[in-house]
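**Q** Okay, structure incoming, though there's no sequence with it:
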C-alpha cells in the first residue's frame, strides 16, 4: 500500500505552476497522479505526445482551449481529458491559482518539466 500526504510530496516547478507528483513510474501503478497548481494569469501551451491525461478541477477557474480554438470553461467540479494527445492551451483565471488533480498514463518518470518558451507547444 502506498500512502502519501501533500506535505510529504516534493513540488516540481513545471514553468507556470507546481506539480506535486503523488504517484510516478517507480511506484509501479502504471499511471501518475498529481496535485497541480497553475499560477493565476498564466497561459501554458501544452501537448503530451507520450501520455494521456485527465484533469479534475478542485479550485480556481480558467479555461482549456484546443488547437482549433474551442474554449472550455474550467471551474471546480469540471473534468477534462486529453484522450487524443491533444495540443491545448491551459489558461488560469487572473485572480486565483487553478488547482487540478491530474492522472497521466503511462506514468510520468517524475522529474519532467515543460519547456514553455522553446516552441509553440511544450511536449512531454
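**A** Thanks, I have it. What you see is a predicted model; the values in this text were computed from it and never measured.
**Q** Only C-alpha atoms from now on, for both contacts and neighbour counts.
**A** Will do.
**Q** Measure how far the helix or strand encompassing residue 56 is from the centre of its chain, please.
**A** Assigning secondary structure by DSSP states H and E places residue 56 in strand 52-59. For strand 52-59, the separation from the chain centroid amounts to 7 Å (computed by C-alpha atoms, centre = their mean, to the nearest Å).
**Q** Alongside the first one, take a look at this:
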C-alpha cells in the first residue's frame, strides 16, 4: 500500500513548477509507483493561458476549485470549466488552458509520467519520457 499526503509533496522534488509561472503540479503518484497511471494535484494560476498537447498521453482533469476554459486548437471549441467539471483529452487534443481564477485540478495521466518531464515546444512531453528515457 502507498500512502502519501499533499503536505509531504509540496516543496519536494515531486512539486514541479512551470518555468513561466503559469502552474504548479504536485505529483502524488508516478511511474515508479508501478500502478499504470500518474496522479497530480495541479494549481493553474489566475489570468494565465497555457498551450498543452499531450501527444503521447491520455489525460483526465477534474476541476475542484476555480473557473476557466479549455479551447481545442483544431476546431476552436471552447469548454467552460468550473469546480465539479471534468474533461478528458481522449483524442490527444492540443488545447489552450485558461484560468479566469486560480484553478485546482486533479489530473490523471496514462501512461504515467515519471515526474521529471519537461514540456517541449508543442506543449507535449517527449515520447518515452514515461519510461524514463
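**A** Cool, got the structure. Fair warning: this is a prediction, and the values are worked out from it, not measured in the lab.
**Q** re the thing from before, and the strand holding residue 56 of structure 1, how far from structure 2 on average?
**A** Compared with structure 2 after the fit, strand 52-59 of structure 1 shows a mean deviation of 0.2 Å (mean C-alpha distance after the TM-score superposition for structure 1).
**Q** who's in contact with that strand?
**A** Applying C-alpha atoms under 8 Å, 6 or more residues apart in numbering, the external contacts of strand 52-59 of structure 1 come out as 74-85, 97-106.
**Q** taking these one by one, which sit in strands?
**A** The strands, defined by DSSP state E, take in 74, 79-82, 98-105 from those.
**Q** quick one: which of these has the most company?
**A** Within those, most neighbours by other C-alpha atoms under 10 Å means residue 98, with 28 neighbours.
**Q** any idea how far residue 92 of structure 1 is from that one?
**A** Look at residue 98 of structure 1 and residue 92 of structure 1: by C-alpha to C-alpha, to the nearest Å, they are 6 Å apart.
**Q** How about residue 38 of structure 1?
**A** 6 Å.
**Q** Now for these two: what residues contact both?
**A** With contacts taken as C-alpha under 8 Å, 6+ apart, residue 38 of structure 1 and residue 92 have residue 98 as neighbours in common.
**Q** ok, residue 22 of structure 1 - how many residues close by?
**A** Neighbours around residue 22 of structure 1, by other C-alpha under 10 Å: 20.
**Q** Which position in structure 2 pairs with it?
**A** Aligning on TM-score structural alignment places residue 22 of structure 1 opposite residue 28 in structure 2.
**Q** That match: what's it in contact with?
**A** With C-alpha under 8 Å, 6+ apart, residue 28 of structure 2 has these contacts: 4, 6, 9, 14, 38, 39, 40, 41.
**Q** Also residue 80 of structure 2?
**A** 67, 68, 69, 70.
**Q** Aligned to it, what sits in structure 1?
**A** Under the alignment (TM-score structural alignment), residue 80 of structure 2 maps onto residue 73.
**Q** now that match: how far from residue 42 of structure 1?
**A** In terms of C-alpha to C-alpha, residue 73 of structure 1 sits 15 Å off from residue 42 of structure 1.
**Q** can you check residue 12 of structure 1 too?
**A** 17 Å.
**Q** doesn't residue 110 of structure 1 fall inside a strand?
**A** No: judged by DSSP: H, G, I helix; E, B strand; the rest coil, residue 110 of structure 1 forms no part of a strand; its state is coil.
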